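Enquirer: pasting a predicted model and its sequence here:
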Amino acid sequence: MFKIRALAVLAAVSTAAGCSSGYLVKLDSTPQGATVVCSGTDQGYTPTAVHYEKSAEKHSYIDASNCIAKWQSGAKATYPAHLKVSPEGPITSTIARPDVPGYQKDADFAAKVERMKHDKNFAQKDATGKNHSSTMLCSYVGGQQTCL
């Protein structure tokens, strides 16, 4: 049930990101898999895209301090108030998980999110009717390699 719900959230976020207009800011975290909440609205798991008004391009900075990353362990961090706007296009802000207990729980969840994204991408490719070769997905979290 959790996996289906999480895949639905990922699909909704990716669909919304593809249809929205405005200035794109990619919010990420270390480790990935934190839930991003901006002004009380769930934006999905990191990495995720948040769209600001198109007029943000005309400013030097975007205030992302209304967005927080929440890891499964309960650790939280707030994105910066001054993200420098790039005339070349989207910007990325990556915040590190605070050094508090529960890191392994968050690293394990990051690996689960990565597997869900891989499964979703594989399912989308299957829907196109293309042949697939055997692949192995590996990620490094906390200096440890996890392969599927």
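Expert: Perfect, I can see it now.

Enquirer: CA only for contacts and neighbour counts going forward, please
Expert: Fine.

Enquirer: ok, the closest residue to V141 other than its chain neighbours to Y45 distance?
Expert: Spatial nearest neighbour of V141, chain neighbours left out: A107 (6.0 Å); criterion: CA to CA, 6 or more residues apart in numbering. Between A107 and Y45 the distance is 13 Å, computed by CA to CA, to the nearest Å.

Enquirer: check R115 too.
Expert: On the measure of CA to CA, R115 and Y45 end up 13 Å apart.

Enquirer: equivalent analysis for A111, please.
Expert: Applying CA to CA, the value for A111 to Y45 is 12 Å.

Enquirer: neighbour count for those two, which is higher?
Expert: Y45 (25 against 22; other CA atoms under 10 Å).

Enquirer: number of residues surrounding the spatially closest residue to the more buried one that is not a sequence neighbour?
Expert: Closest residue to Y45 apart from its sequence neighbours, by CA to CA, 6+ apart: T35 at 4.5 Å. When neighbours are counted by other CA under 10 Å, T35 registers 21.

Enquirer: alongside the first one, take a look at this:
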Amino acid sequence: MRPRGDVVCVRHGRTHPAAQTSTFHPDQEYLADLASWITAGLLAAVALAGGITKMFIPKEKPAAQHGGEWTAHAGVGFVKALGVLESLAAVGLILSAALGTAPVMVPVTALCWILLMVGAMVAHGRLGQYKLVMVNVVCLGLAAFLTGGHLAA
């Protein structure tokens, strides 16, 4: 178990050596790790919000709103399965790195998120929702940054 207050590296799953000194001056590795944590947190928040919405809100509600029209043409099981996958993505992006149990799950989850965003871009593009396609592109870019940061580390 790590002592409280240590900075845990999301890319490696261990405490950051620079955080163990009394005079802390962030170096490039620390800043890259901070960017990875912020990116993982943003993606996890998006994934959890989308997952909870898809799992617990009846599909007729989002189908009647802008951005959720695709659910009108999808089965209830498919929508709920996407919700479960998105919720698991939130767990995979944060919990595995925070506990240091399986830090390899972060880039694997981010890679799966990229595939999910490609599907979302296709679905929104077919409906002419190009602003939502751009939101998906941003999420895809964040996931690519997270995956690339882990592969480079």
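Expert: Received it, and whenever you're ready, just let me know what you need. Fair warning: this is a prediction, and the values are worked out from it, not measured in the lab.

Enquirer: what's the TM-score here?
Expert: Here the TM-score for the pair of chains, by TM-score structural alignment, normalised by the length of the first structure, is 0.30; 69 aligned residues with a CA RMSD of 4.4 Å.

Enquirer: rewinding a little: so the residue nearest to V141 of the first structure is in which element?
Expert: Counting by DSSP states H and E, the element that carries A107 of the first structure is helix 103-127.

Enquirer: kindly report the same for S139 of the first structure.
Expert: Assigned by DSSP H and E, S139 of the first structure falls in strand 138-141.

Enquirer: next SSE after that strand?
Expert: Counting by DSSP H and E, what follows strand 138-141 of the first structure is strand 144-147.

Enquirer: which other helices and strands contact that next one?
Expert: Contact analysis of strand 144-147 of the first structure by 3 or more CA pairs under 8 Å, 6 or more residues apart in numbering; DSSP states H and E lists strand 138-141 as its packing neighbours.

Enquirer: the strand it packs on - contacts with which helices or strands?
Expert: Here strand 138-141 of the first structure touches helix 103-127, strand 144-147, going by 3+ CA pairs under 8 Å, 6+ apart.

Enquirer: okay, these, which one's buried deepest?
Expert: Ranked by mean neighbour count under mean count of other CA atoms under 10 Å, these are led by helix 103-127, which reaches a mean of 16.

Enquirer: do you have the strands of the first structure handy? List them.
Expert: For the first structure, the strands defined by DSSP state E cover 23-30, 35-38, 41-45, 48-52, 61-62, 67-70, 76-78, 83-84, 91-96, 138-141, 144-147.

Enquirer: next, format these as a markdown table and append distance to D119 of the first structure.
Expert: Below are those laid out as a markdown table (distance: least, CA to CA, whole Å):
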| stretch | distance to D119 of the first structure |
| --- | --- |
| strand 23-30 | 20 |
| strand 35-38 | 19 |
| strand 41-45 | 15 |
| strand 48-52 | 17 |
| strand 61-62 | 34 |
| strand 67-70 | 23 |
| strand 76-78 | 27 |
| strand 83-84 | 33 |
| strand 91-96 | 24 |
| strand 138-141 | 13 |
| strand 144-147 | 14 |
